[in-house]
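Colleague: build the 3D model from these lines:
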Amino acid sequence: MPASTSFATSIEIDSVTAGYRQGSPVLDGLSLSMNEPGLYRVAGSNGSGKSTFLELISGFLQPWAGSVRLCGIDAGSPDARHLRSVCRTTPALYPSMTVHDHLALAARSRQLGPEAGLARLARYGLQDWAEQPVSILSTGNIRKLWLLMCTVADTPVVAIDEPFNGMDVQGIEALIDELGEWAQHKVVVLISHTVPDQLPISHSFVFEQARETL
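Modeller: Take a look at the predicted model:
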């Protein structure tokens, strides 16, 4: 991992304005700090900017104004890739590839050995599906696989969008346990309308919908 990780584990959002259409910001002048390990919940109505916030953390979306920094590194910098794991809502999988091959591909993309992530299969109840193609998986198992792929690397920042949707009891319990473990030494951003009572939420941020500028 690069030397940049010597910075404190943190997400710093400073006066950020961002969106997808000029004149219509989704987030306008947003400032917030997640400056120590913990589980940070982000909530808000549809269109309030929760997923936009995730894309700012991912580095995919650049702010129009202000800055987004992960552990002291600009989120848009190539160096920031090694600092974050981002799990979006919609899985992007290959129907004919097996569960095992998806995990191996995810591991290779993060310069990890092919065995990375396999130990978590049993925890999520996917061990019996390891050699099966994704095309025969249930919606819940697809979501589990997607989560495992997106979080295969050990990074100081983790951001996950609505991970509990469609998951069975075993998957929810496994994710609750992992979120609690990660929160001991990572900044974990959980974007979710509802959360299980067992989750040790450190802080909550509620986004309000920005007014459209005509």
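Colleague: CA only for contacts and neighbour counts going forward, please
Modeller: Fine.
Colleague: quick one: the strands in this protein?
Modeller: Applying DSSP state E to the chain gives strands spanning 11-21, 24-34, 38-44, 65-70, 73-74, 84-87, 157-161, 187-191, 203-207.
Colleague: pick the most buried one from these.
Modeller: Comparing the strands of the chain by mean neighbour count (mean count of other C-alpha atoms under 10 Å), strand 187-191 ranks first with a mean of 26.
Colleague: dump the residue contacts of Ser51.
Modeller: Neighbouring residues of Ser51 by C-alpha atoms under 8 Å, 6 or more residues apart in numbering: Asp161, Ile191.
Colleague: which one's the longest helix in this protein?
Modeller: helix 169-182 (DSSP state H).
Colleague: what angle sits between that helix and strand 157-161?
Modeller: 150 degrees (axes from the mean of the first three to the mean of the last three C-alpha atoms, to 10 degrees).
Colleague: other SSEs contacting helix 169-182?
Modeller: For helix 169-182, the elements it packs on are strand 38-44, judged by 3 or more C-alpha pairs under 8 Å, 6 or more residues apart in numbering; DSSP states H and E.
Colleague: got the angle for the strand it packs on vs strand 24-34?
Modeller: Orientation of strand 38-44 against strand 24-34 (the same axes, to 10 degrees) gives an angle of 160 degrees.
Colleague: alongside the first, I'd like the structure of this one:
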Amino acid sequence: MPNLPTMLRISGLHFGFSAGPELICADHEWHAGLHLVRGDEGVGKTALLCTLADALKSRAGRIEYLLDASGKVQPSDLFWQHPRTELSEADLRMTCRDWIARCAKDYPQWLDADFERHVEGFALDEHMHKPLLALSTGSLRKLWMAAAWASGTALTLIDEPLAALDKPSMRYVQETLNEFTIEDQMERFGEAKRCVIVTHWDAMDGVDWDDTLTLTSP
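Modeller: Predicted coordinates:
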């Protein structure tokens, strides 16, 4: 297994939503590969991803982005779509294809072929002409994940990927996540350069995580 450089590091991190308790996460670092953040309901899995994405300010501690010498993360280096965030009226009226076209412009490493493969894997093709407001919760989650995987971003954050999905889509998620393990990235590209962090309540059968961080109740 290659000795990969650290891409993201947290230390002394206190975080949480404004209406919730202050949560504390053990010091941790992530390199390229497939990583799990697991824990029961209410321990802060979603809040942690929001904090790592800089969509939620930490209450204390340090987050270091080590993707380059700047110590910061650029929008084009990070994919995060909170599955429960209210979309703007303009976004809701965009067709899926138009929304994806905008994503492709935002992420320089975007992979069209991968996106189309995931559309097929999720059976999304019949929905791609529809506005986002016409999609079910499950179909929206599939669209977010297909975009996340195709984005090519160095840091990709995915919250509870199996929520609201049918069984065939659950199996597709589990199969596809394994493409981001260190071993699989090395086999496909000769290098591991993407860090994918996923939250779920358990280890998710059939997924070969490179690393697991377990959150516990405050």
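Colleague: give the aligned range of the longest helix of the first structure in the second structure.
Modeller: Mapping helix 169-182 of the first structure onto the second structure (TM-score structural alignment) gives residues 167-180.
Colleague: next: stretch 56-67 of the first structure.
Modeller: Counting by TM-score structural alignment, stretch 56-67 of the first structure corresponds to 51-62 in the second structure.
Colleague: name the residues of the match of helix 169-182 of the first structure that are buried.
Modeller: Within stretch 167-180 of the second structure, the residues scored as buried using 16 or more other C-alpha atoms under 10 Å are Ser169, Met170, Arg171, Val173, Gln174, Leu177, Asn178, Glu179, Phe180.
Colleague: quick one: map Asp128 of the first structure onto the second structure.
Modeller: Under the alignment (TM-score structural alignment), Asp128 of the first structure maps onto Glu126 of the second structure.
Colleague: wait, I meant Ala106 of the first structure
Modeller: Aligned partner of Ala106 of the first structure by TM-score structural alignment: Cys103.
Colleague: for its match, give me its contacts.
Modeller: Cys103 of the second structure neighbours (C-alpha under 8 Å, 6+ apart): Ala147, Ser151.
Colleague: how near is it to Leu215 of the second structure?
Modeller: In this view, Cys103 of the second structure and Leu215 of the second structure are 31 Å apart by C-alpha to C-alpha, to the nearest Å.
Colleague: ok, Ala104 of the second structure next?
Modeller: Applying C-alpha to C-alpha to Ala104 of the second structure and Leu215 of the second structure gives a distance of 34 Å.
Colleague: again with Glu160 of the second structure
Modeller: 14 Å.
Colleague: and the closest residue in space to Ser77 of the first structure that isn't next to it in sequence, how many neighbours does it have?
Modeller: Closest residue in space to Ser77 of the first structure, ignoring its immediate chain neighbours: Gly59 at 7.5 Å, by C-alpha to C-alpha, 6 or more residues apart in numbering. Per other C-alpha atoms under 10 Å, the neighbour tally for Gly59 of the first structure reads 20.
Colleague: who's in contact with Asp112 of the second structure?
Modeller: With C-alpha under 8 Å, 6+ apart, Asp112 of the second structure has these contacts: Ala104, Ala150.
Colleague: for the residue nearest to Lys130 of the second structure when sequence neighbours are not counted, give its distance to Ala148 of the second structure.
Modeller: Leaving out its chain neighbours, the residue that sits closest to Lys130 of the second structure by C-alpha to C-alpha, 6+ apart is Thr95, at 5.1 Å. Per C-alpha to C-alpha, Thr95 of the second structure is found 18 Å from Ala148 of the second structure.
Colleague: what does Gly206 of the second structure give?
Modeller: From Gly206 of the second structure to Ala148 of the second structure the distance is 20 Å (C-alpha to C-alpha).
Colleague: ok, the two, which is more surrounded?
Modeller: Ala148 (23 against 11).
Colleague: just checking, the more buried one touches His82?
Modeller: No. Using C-alpha atoms under 8 Å, Ala148 of the second structure is not in contact with His82; the gap is 11.4 Å.
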